[in-house]
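A.B. asks: I would like to see how this sequence folds:
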Amino acid sequence: MAALTKAQSEPNLAALEDELTCSICLCIFSVPVTVPCGHNFCASCLELTWANQVRDFSCPQCRATFAGRPQLRKNTVLCRVVEQLQGCGAGDRKEDDEREEEEQEAAAPIYCDSCLQAAATQTCLTCMASFCPEHLRPHHDSPAFRDHQLCPPVRDLQQRKCPQHNKLFEFFCSQHSCCICSLCLLNHKLCHTSPLQQAKDKAESALKKRLAELHNQSEKSVQAMNSVKTVQSQVAATAARKRDLLRAEFLEIKALIEEKENQTLKVVMEEEKRVCNKFDYIYKILGSKKNEIQSLRDQIEMALTEGDDVLFLKRAAALQRTSIKEAFVPVIEMDRNMIHAAYQSAINLKDVVKLAMNVSVDRRTDAKPPPGKMKPPSVPAPNKPVAKKKLAADCEYGRTSSSPNHGLNEQKCVDLYYLPLVPVSADAANVTLDFNTAHNKVALSERYTKMSVSDTLLNYNHHPQRFTDCPQVLGFQCFKRGIHYWEVELQQNNFCSIGICYGSMERQGLDSRLGRNSSSWCIEWLNSKISAWHNDAEKSLPNTKATKIGVLLHCDGGFVLFLTVEEKLNLIYKFKAQFTEAVYPAFWLFSSGTVLSLCQMKP
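C.D. replies: The predicted model follows:
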């Protein structure tokens, strides 16, 4: 019975062991920790996986990304379960030792029950005794023993007898998994019973089938391991190739920058050489003028030493007629316009490089929806026309462009112009809803992209981020840097608010209402009335009919725009703010007929 109990418990232990296996090292958990998405890993495995990362932390199992490095805490419940499982393993080792001892005992010879000295060669199941060749002879010679059933030597004959009826086991009950005698059949008449040999053949066939399945599983495991190694090698080779390509690209960038530097420095050096050559020429002219003046001084000094009055007067008259012009130094300057143009070209190049680097660094992968990945925005080639959506610099006055709607939801990027900035591209964000923030009356559907108000409470599990007083819900993605754009469709009714908020906004009480605190900004539709709300201050807006709203968030520029996305882009309102925290899309549904849907931006 103990063996039977162990056989029944072994599949449960195997299943439990599979559940307590780390998906990184494929071993039983060692100091298990839990990440925010709910998966568990060994603390050392997770630390090693995230060792070389400074951002873009993700779950190794489901690839869910996190805004920052999660705080890893020991899962005490799993630790206790692992300890109990390991304790069961120690018990299994003890049973293995006992089994080994039983096997050693089974290897010992079976002695004759008559002489107790010679080894038995056969056992009589009728006499319930084992005999050596000498004492077995009557069973072969005497007709009285002709009907006795002989078999190879059996060590413990009592195990083959029914303890209740003291008769040999002849049948097997598959329902109770036990051997029974002929008298036990009366108690098992409703069970499926079969002779021992037939039951043995059936069990043997099942075990062989199980062995074949285990062999196939083992081969599949080996193939999977080889596949993992192959993919790992391919990833390493791909990464090496990408590194080489990146080095080549950056070397080319450095060469281009150095060439630009040399060209700019050459312009300044040539201008310097031109001006210095002029100065050298003037210096030579002034030297000649100096020699001419010195020669005239020498002649006058010689004339003053003349004693003959006639000769003196002749020389004096001649010297007085000699005139020398004053030394003149013309104004010589470098071409300031040329120098300034060269310097400005360097400044412009620096700004372009800084802008490109900021765009590449500030793009956050945690702002992408978990279901899919979007391609990075394409950079237009030089002198190639690009379709742009032009918004006026002063958005407070509502001057907008008339670009069609399809440009926003058919491109990965939304190209925009602002007066104080160069043309920039906004990331088209596929926003999904965060289930853990949804109020108990907010129903989420269509893969967390559609929200509505339920007539009854949905009894969501308690979560510290869940709204408790207002039927509100936040987006799963957060944005801290860069420019981002998403669209919301008003499917039914207009009793709703669309906006943004900090993750630290209150989740309960009056301060948890969107736009009624300093941590949120929103546009509110109350039937035909439209208002802008921030810090509990309302500003009435002109009524505009719209079924799709675009939200453009400029984290670095410090503003958020709300647009109507129809045949023309029309500005609803612009909020200006210095965002000090990560910003989340936020939604508030007032009545049960309100339905909002997040538009999925096509790549």
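
A.B. asks: going forward, measure contacts and count neighbours with C-alpha atoms only.
C.D. replies: Fine.

A.B. asks: In the host helix or strand of residue 48, which residues are buried?
C.D. replies: Per DSSP states H and E, residue 48 falls inside helix 43-49. Counting neighbours by 16 or more other Cα atoms under 10 Å, one finds that the buried residues in helix 43-49 are 43, 45, 46.

A.B. asks: now for stretch 406-416, what's the gap between its first and last residues?
C.D. replies: Stretch 406-416 has an end-to-end distance of 15 Å (Cα to Cα, to the nearest Å).

A.B. asks: where exactly do the strands run in the stretch 251-400 of the chain?
C.D. replies: 389-390 (DSSP state E, counting those that start in this stretch).

A.B. asks: Would you mark the buried spots in the helix or strand hosting residue 489?
C.D. replies: Using DSSP H and E, the element containing residue 489 is strand 483-492. For strand 483-492, a neighbour-count test (16+ other Cα under 10 Å) marks 483, 484, 485, 486, 487, 488, 489, 490 as buried.

A.B. asks: So the fourth one sits against residue 426, correct?
C.D. replies: In other words, residue 486. No: between residue 486 and residue 426 there is no contact, the gap being 9.7 Å when judged by Cα atoms under 8 Å.

A.B. asks: shared neighbours of the two, anything?
C.D. replies: Common contacts of residue 486 and residue 426 (Cα atoms under 8 Å, 6 or more residues apart in numbering): residue 552.

A.B. asks: hang on, the earlier thing: among the buried residues of helix 43-49, which one lies nearest to residue 122?
C.D. replies: residue 45 (59.8 Å; Cα to Cα).

A.B. asks: how near is the closest one to residue 32?
C.D. replies: Per Cα to Cα, residue 45 is found 10 Å from residue 32.

A.B. asks: So which elements touch the longest helix along the chain?
C.D. replies: Secondary structure assigned by DSSP state H gives helix 196-304 as the longest helix of the chain. Counting contacts by 3 or more Cα pairs under 8 Å, 6 or more residues apart in numbering; DSSP states H and E, helix 196-304 is packed against strand 171-173, helix 309-321, helix 336-362.

A.B. asks: any chance of these in TSV, plus distance to residue 299 and mean neighbour count?
C.D. replies: Conversion of those to TSV gives the following (distance: least, Cα to Cα, whole Å; neighbours: other Cα atoms under 10 Å):
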stretch	distance to residue 299	mean neighbour count
strand 171-173	149	21
helix 309-321	8	12
helix 336-362	46	13
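
A.B. asks: Output those as TSV; include the columns distance to residue 406.
C.D. replies: As requested, those are exported to TSV (distance: least, Cα to Cα, whole Å):
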stretch	distance to residue 406
strand 171-173	73
helix 309-321	91
helix 336-362	25
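
A.B. asks: one more to line up against the first:
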Amino acid sequence: MSAASNLSSEDQFLCSICLDVFTDPVTTPCGHNFCKNCITEHWNTNDRCQCPMCKEVFISRPELHVNTLFSEMAAQFRQSAQQKTSSSEQQESKPGEVPCDVCTGTKLKALKSCLVCLASYCETHLEPHLTMSGLKRHQLIDPVENLEDRMCTKHDKPLELFCKTDQTCVCMLCTVLDHKMHDVVPLKEEYEGKKVELEKTEATIQQMIQKRRLKIQEIKHSVDLSEEDADREKAEGVQVFTALMESVERRLNELIKTIEEKQKTTKKQAEDSIKELEQEISELMKRSTEVVQLSLSEDHLHLLQSVQSSNIHHPPPTKDWTKVSVPPASHERTVRRAVVQLEETISKEIKKLIKAELKRVQKFAVDVTLDPDTANPELILSADGKQVNHDEVWNSLPNNPERFSCCVCVLGKTSFSSGRFYFEVEVKGKTKWSLGVVRESINRKRQITMSPDFGCWSILFNNGNEYALADPPVRLPLKSERQKVGVFVDYEEGLVSFYDVDAAALIYSFTGCSFYNKLFPYFSPCKNDGGKNSAPLIISPVNQTD
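C.D. replies: Below is the predicted model:
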């Protein structure tokens, strides 16, 4: 049995007549093996009794007996072949897989392709390339289709080299004919180089993928923050409007109560007057009756004596009603006073909201430093880049493209093209100043109109008057001079807001802005004005509003 497993070729178990595994193998006197039925039929159909293999002629037909040992070995081989076939059937080639070029009928999946034979082989048909010394030298690769594409169409030789000059695969003959004197290297060498390049490309692609995954996380985080902001705003809105509605309802109830009490007082006053008048009418009617009865008397003496002894001819004492009135109650001032009180309540709530809003935007504070390369030559910047004022002297500075030549202003060093940022500037003691943000593309060599249409979002303070530099400018209410101004930008929202930090009040907001490109913080201390406006603009650290 062990001998059977060590046999290296299936040919030993194939009958040379039927070309199949032996069935009841018998051995002829010359030593060759055949199926018993095959050799019997062969001799029955031929005139001479000879061996089909070596052609030895037997004088008499040999008596054949089944070789029991060889029969068992053949049966074992048949079983092994069936198992191998069954295993191969499980590896039947599927769409997209390279099939075996040798298999007939059902094509099995190829395990290797031979660059010499230009054929692909399944496990069974690959065996000669693994066992036969001549075939072992053939170059095997993972199975590929269209092996003819690996042959030089001009010389019908394998494409084994790579011409770096023409960037193409060539055969050995190409190097001595068409590609003579070209830079030619073995295919493997170029393969290794390209493989390194591909690995670098793959690394680059993976970095790009990672960056995009991080961007996805960033966007998702932004959405989460937006949802948190939305929830907070909704909760705050509900709280504020609930308080306002309660205040309105309370003021309305107080107004109704005040009006009703005034009406009640007026009504009581009228009722008291009516009651008093009715009493006087009753007394007058009683006196009238007495006068009428006395006047009807025909007793001259009695009438005269009665008149003399009493004041019947005089009306009873009464009030002078000509100056008495009960005017309808007026509720105009009551309503106005209630509305004023409501306005005060709303004003307080708005101030609370703005204070909370300012506290939130201060969380986006950035460290802004002035850029000397952009400063107008008449400006003086502090060494730390946090202060700027006007000098009235033209300093000799390089006229680089970033520098403002006409406008007395300077920009911050850091630009912003996304997100939100906030900074604060001290304007105390100045009679004129301007602050805001500008586009990177703003004209720096000419006088410009400071408005959003020209890439500038700013406010201007000028000798007690304050303006939002829109088109046209918007004059802003100013109760007192500013001490410190906060500037907040939401790039995606298109929002630029200015705050009075000390008063925790909103000065002005530009909304629906289109920024397009980078934004820079903008500062203008304006002209010195003979020393009246010599105080500097100071970029101050941001402290959270209490």
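
A.B. asks: Fetch the TM-score of the aligned pair.
C.D. replies: With the length set by TM-score structural alignment, normalised by the length of structure 2, the two chains reach a TM-score of 0.44; 358 aligned residues with a Cα RMSD of 7.0 Å.

A.B. asks: Next secondary structure element downstream of the helix holding residue 48 of structure 1?
C.D. replies: Toward the C-terminus, helix 43-49 of structure 1 is succeeded by strand 57-58 as the next helix or strand (DSSP H and E).

A.B. asks: Which strands or helices does that following strand pack on?
C.D. replies: With contacts defined as 3+ Cα pairs under 8 Å, 6+ apart, the secondary structure elements packing on strand 57-58 of structure 1 are strand 65-66.

A.B. asks: coming back round to it: among the buried residues of strand 483-492 of structure 1, which one sits closest to residue 14 of structure 1?
C.D. replies: Proximity of the buried residues of strand 483-492 of structure 1 to residue 14 of structure 1 (Cα to Cα) peaks at residue 486, which lies at 47.6 Å.

A.B. asks: any idea how far that closest one is from residue 450 of structure 1?
C.D. replies: 14 Å.

A.B. asks: and residue 72 of structure 2, what helix or strand is that in?
C.D. replies: Under the assignment here (DSSP H and E), residue 72 of structure 2 is part of helix 68-89.

A.B. asks: before we move on, the earlier item: what's the angle from the strand holding residue 489 of structure 1 to helix 336-362?
C.D. replies: With axes from the mean of the first three to the mean of the last three Cα atoms, to 10 degrees as the basis, strand 483-492 of structure 1 and helix 336-362 are set at 50 degrees to each other.

A.B. asks: Please name every helix or strand in contact with strand 483-492 of structure 1.
C.D. replies: Secondary-structure packing of strand 483-492 of structure 1 (3+ Cα pairs under 8 Å, 6+ apart): strand 424-428, strand 548-554, strand 595-598.

A.B. asks: Nearest approach to residue 283 of structure 1 belongs to which of those strands?
C.D. replies: Minimum separation from residue 283 of structure 1 across these (Cα to Cα) falls at strand 424-428, 53.8 Å.

A.B. asks: Spatially, what comes nearest to residue 501 of structure 1 if we skip its sequence neighbours?
C.D. replies: Among residues not flanking residue 501 of structure 1 along the chain, residue 520 sits closest, at 4.0 Å (Cα to Cα, 6 or more residues apart in numbering).

A.B. asks: Give the burial count for the one you found, as a bare number.
C.D. replies: By the other Cα atoms under 10 Å criterion, the neighbourhood of residue 520 of structure 1 contains 25 residues.

A.B. asks: can you check residue 195 of structure 2 too?
C.D. replies: Neighbouring residues of residue 195 of structure 2 were enumerated by other Cα under 10 Å; the total is 12.

A.B. asks: secondary structure class for it?
C.D. replies: For residue 195 of structure 2, the assignment made with DSSP: H, G, I helix; E, B strand; the rest coil gives helix.

A.B. asks: and the gap between it and residue 537 of structure 2?
C.D. replies: 60 Å.

A.B. asks: got it, and residue 249 of structure 2?
C.D. replies: The spacing between residue 249 of structure 2 and residue 537 of structure 2, counted by Cα to Cα, is 47 Å.

A.B. asks: In terms of neighbours, single out the busier of these two.
C.D. replies: Counting neighbours by other Cα under 10 Å for residue 249 of structure 2 and for residue 537 shows that residue 537 has the greater number, 26 against 12.

A.B. asks: and the gap between that one and residue 73 of structure 2?
C.D. replies: Distance, residue 537 of structure 2 to residue 73 of structure 2, by Cα to Cα: 106 Å.

A.B. asks: before we move on, the earlier item: could you redo the helices and strands packed on strand 483-492 of structure 1 as a markdown table and give each row distance to residue 537 of structure 1 and mean neighbour count?
C.D. replies: Output for these, formatted as a markdown table (distance: least, Cα to Cα, whole Å; neighbours: other Cα under 10 Å):
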| stretch | distance to residue 537 of structure 1 | mean neighbour count |
| --- | --- | --- |
| strand 424-428 | 29 | 21 |
| strand 548-554 | 20 | 22 |
| strand 595-598 | 24 | 22 |
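
A.B. asks: possible to save these as a markdown table with distance to residue 96 of structure 1?
C.D. replies: Below are these laid out as a markdown table (distance: least, Cα to Cα, whole Å):
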| stretch | distance to residue 96 of structure 1 |
| --- | --- |
| strand 424-428 | 62 |
| strand 548-554 | 66 |
| strand 595-598 | 60 |
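
A.B. asks: nearest to residue 271 of structure 1, of those?
C.D. replies: Shortest distance between residue 271 of structure 1 and these, using Cα to Cα, is found for strand 424-428: 36.3 Å.

A.B. asks: What is the closest one packed up against?
C.D. replies: Partner elements for strand 424-428 of structure 1 (3+ Cα pairs under 8 Å, 6+ apart): strand 413-417, strand 483-492.
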